[in-house]
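Asks: Sharing a sequence plus its predicted fold:
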Amino acid sequence: MAKNNQPNADDKVILGPTGRPYRGFPTPPTLDRHGPARIIALCNQKGGVGKTTTSINLAASLAEYGRKVLAIDFDPQGALSAGLGVPTHDIPTIYDLMLDTKRDPKDAIVETHVEGLDIIPANIDLSAAEVHLVNEVAREMILARVLRKVVNDYDVVLIDCQPSLGLLTVNALTAAHGVLVPLECEFFALRGVALLIETIEKVQDRLNPSLELDGLLATMYDSRTLHSREVLDRIVETFDDKVFETVIGRTVKFPDSSVSGVPIIEYAPQHPAAQAYLRLARELVDRGAVA
């Protein structure tokens, strides 16, 4: 007769989309104090992979678990700001802080309607940053100098990078402790990953030795298609444990919630996509990437 602490041979192991046993991850314990923050850059030079969607919903999910979160809109398109219902004109933005590092970053921090989630917005002005900063001394370190002034006020800072590997993205990687790579479950999305990993390694070698690859997040997954399943299998085969167990499915609820200017955990809290981002937040805490 099997002992109580041993699995029964008849018990079925439920496998998640990544082929690993599905785990729920425990609810994170309440924090008795806040800060200093761990800075995570959400980075992929390919557009349309769910980077901003992940920034919005992961930030809101971490705030739901009592973490103080600062989101940095680091894309001139300002999609992160718009997705959280924050105006981007006639107010201080991350561009102003980059040009004047003596300015208090708190002047540009905006409280969102999500409790515990603040944002430093961006607008099209940020597109001129690379031109203005090209002759600056230690131009790759400018964002790090800005964030140094607020890092003790938060538990996590999420930087939503633009889809390129230019100076702004290098600034984000230089300021960050970790990198989270949203990766669409589509063949062409795989092609640019090697270049992104090479860029991360160069930043590690030359600018930020403590930078870590926190993981790759499979997004826009559709279990009904063989293509999605094959691409996800290839990602797991290549990166193994660096692939998050949480997988984000494809759904029209994401653009619907973005138009409404609220995270999906508020727009449709019971939807599987909302539950997936809450699970991702728990997984990040479980992995030690977030306090």
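Replies: Noted; the coordinates are in hand.

Asks: Please count neighbours and contacts with C-alpha atoms only from this point.
Replies: OK.

Asks: OK, contacts around Pro87?
Replies: Remark: with contacts taken as Cα atoms under 8 Å, 6 or more residues apart in numbering, Pro87 is in contact with 81, 121.

Asks: So it belongs to a strand, correct?
Replies: No: the assignment for Pro87 is coil, going by DSSP: H, G, I helix; E, B strand; the rest coil, so no strand is present there.

Asks: Give me the three-state assignment for the residue nearest to Ala289 when sequence neighbours are not counted.
Replies: For Ala289, ignoring the flanking residues on the chain, the nearest one in space by Cα to Cα, 6 or more residues apart in numbering is Asp214 at 6.9 Å. The local conformation at Asp214, judged by three-state DSSP, is strand.

Asks: I'd like to know how far Asp214 sits from Ile200.
Replies: As for Asp214, its distance to Ile200 is 12 Å (criterion: Cα to Cα, to the nearest Å).

Asks: List the contacts of stretch 157-167.
Replies: Identification of contacts with stretch 157-167 by Cα under 8 Å, 6+ apart yields 37-47, 51-52, 55, 59, 69-76, 80, 130, 140, 151, 168-169, 172, 196, 199.

Asks: Can you get me the start-to-end distance on it?
Replies: For stretch 157-167, the first and last residues are 19 Å from each other (Cα to Cα).

Asks: Please compare the first structure with the one that follows:
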Amino acid sequence: MKTIAIMNQKGGVAKTTTCINLAVQAALKGRTLVIDMDEQANLSRQFGVKEPETTIREALLGEKFSPVNVRENLDLIPSSTDLVGIESRLFNELSRERKLEKALKGLKKDYDFIFIDCPSNTSLVTVNALSCSDYVILPIKAEIFSIEGIDHMINFIRMVRDNINDKLSILGIVITQWDERLNVGKDVMDKIKEQKWDTALFQTRIRKNTAVSASQLHHQTIFEYDRKSNGAQDYTALGYEVLERINNHK
């Protein structure tokens, strides 16, 4: 069983979209759990879960919770706006960085893959996600401002690895909203090579594709909405690449 956190402290980089479509693909290979840890709950709503009986909040507080089945072979621990303020509830708790790890202890044997959609910050909730993960995937938008946050994220991941979870590693960086016709794409690649991050890059780039936005409006995955679209092709290729890297890490 492998746990993969999808993380970026910036919004609008296709973090949630990437988490959804990777989890759906993983469910074709084995039983998969996806966890929504973002208080905006976009991932949960995308799967049609709007008023869940229990959420990730209960899991973090050590209370009873139940995953919801959302697709064949795919379960979800949803989020909702009740996650707002969870940091203050956890602040004085013992082992507050490991609340999610403890909550998942009895569930991990039931799944082959767990994907975690982290919030767009480096909060205690994000620390909980990284504390129980094997790998991190960093989606970054194909623009210079998105590149500038990579150092901060890498240092944050190292801090968690060095102090809490020594098995944690970066599986890769994936470029989203890519448009090879724009000069900014070349600028982004030059900056990545300059910082020596190119060795971590996935070969697959997620191209700008209106089908991805349309699939969200219909509360469908890109594969359900248009399997022949560029978005579906790119996320399929990324899914294979993710599994290949995981297998190579064994």
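Replies: Good, I have the coordinates. Computed from a predicted structure; not experimentally measured.

Asks: Would you pull the TM-score for this pair?
Replies: The TM-score (TM-score structural alignment, normalised by the length of the second structure) is 0.95; 248 aligned residues with a Cα RMSD of 1.5 Å.

Asks: related to what we said a few turns ago, around the residue nearest to Ala289 of the first structure, how many other residues sit close by?
Replies: As a burial measure, Asp214 of the first structure scores 22 neighbours (other Cα atoms under 10 Å).

Asks: In contact with it, which residues?
Replies: If you count contacts by Cα under 8 Å, 6+ apart, Asp214 of the first structure has them with 178-180, 242, 289.

Asks: same thing but at 10 Å, please
Replies: Applying Cα atoms under 10 Å, 6 or more residues apart in numbering, one finds that Asp214 of the first structure lies in contact with 40-42, 177-181, 241-244, 284, 287-289.

Asks: Okay, and which of those residues map to helices?
Replies: Among the contacts of Asp214 of the first structure, DSSP state H puts 284, 287 in helices.

Asks: Can you check which part of the second structure stretch 209-217 of the first structure sits on?
Replies: Using TM-score structural alignment, the residues of the second structure aligned to stretch 209-217 of the first structure are 166-174.

Asks: Then stretch 258-271 of the first structure?
Replies: So in the second structure, the equivalent range for stretch 258-271 of the first structure is 216-229, judged by TM-score structural alignment.

Asks: Can you give me the buried ones in the matching stretch?
Replies: By neighbour count, and taking 16 or more other Cα atoms under 10 Å as the criterion, the buried residues in stretch 216-229 of the second structure are 216, 219-223, 225-226.

Asks: Stretch 181-190 of the second structure now?
Replies: Residues of stretch 181-190 of the second structure classed as buried under the neighbour-count rule (16+ other Cα under 10 Å) are 185, 188-189.

Asks: Which residue in the first structure aligns with Val125 of the second structure?
Replies: Using TM-score structural alignment, Val125 of the second structure pairs with Leu168 in the first structure.

Asks: Please, which helix or strand holds the closest residue to that match other than its chain neighbours?
Replies: Spatial nearest neighbour of Leu168 of the first structure, chain neighbours left out: Glu130 (6.9 Å); criterion: Cα to Cα, 6+ apart. With the criterion set as DSSP states H and E, the secondary-structure element containing Glu130 of the first structure is helix 129-133.

Asks: show me where the stretch 1-150 of the first structure has helices.
Replies: If you assign secondary structure with DSSP state H, counting those that start in this stretch, the helices in the stretch 1-150 of the first structure sit at 51-64, 79-83, 94-99, 129-133, 142-147.

Asks: what's the mean deviation for the third one versus the second structure?
Replies: What that stands for is helix 94-99 of the first structure. Compared with the second structure after fitting, helix 94-99 of the first structure deviates on average by 1.0 Å (mean Cα distance after the TM-score superposition for the first structure).

Asks: Right, I'll call it a day here.
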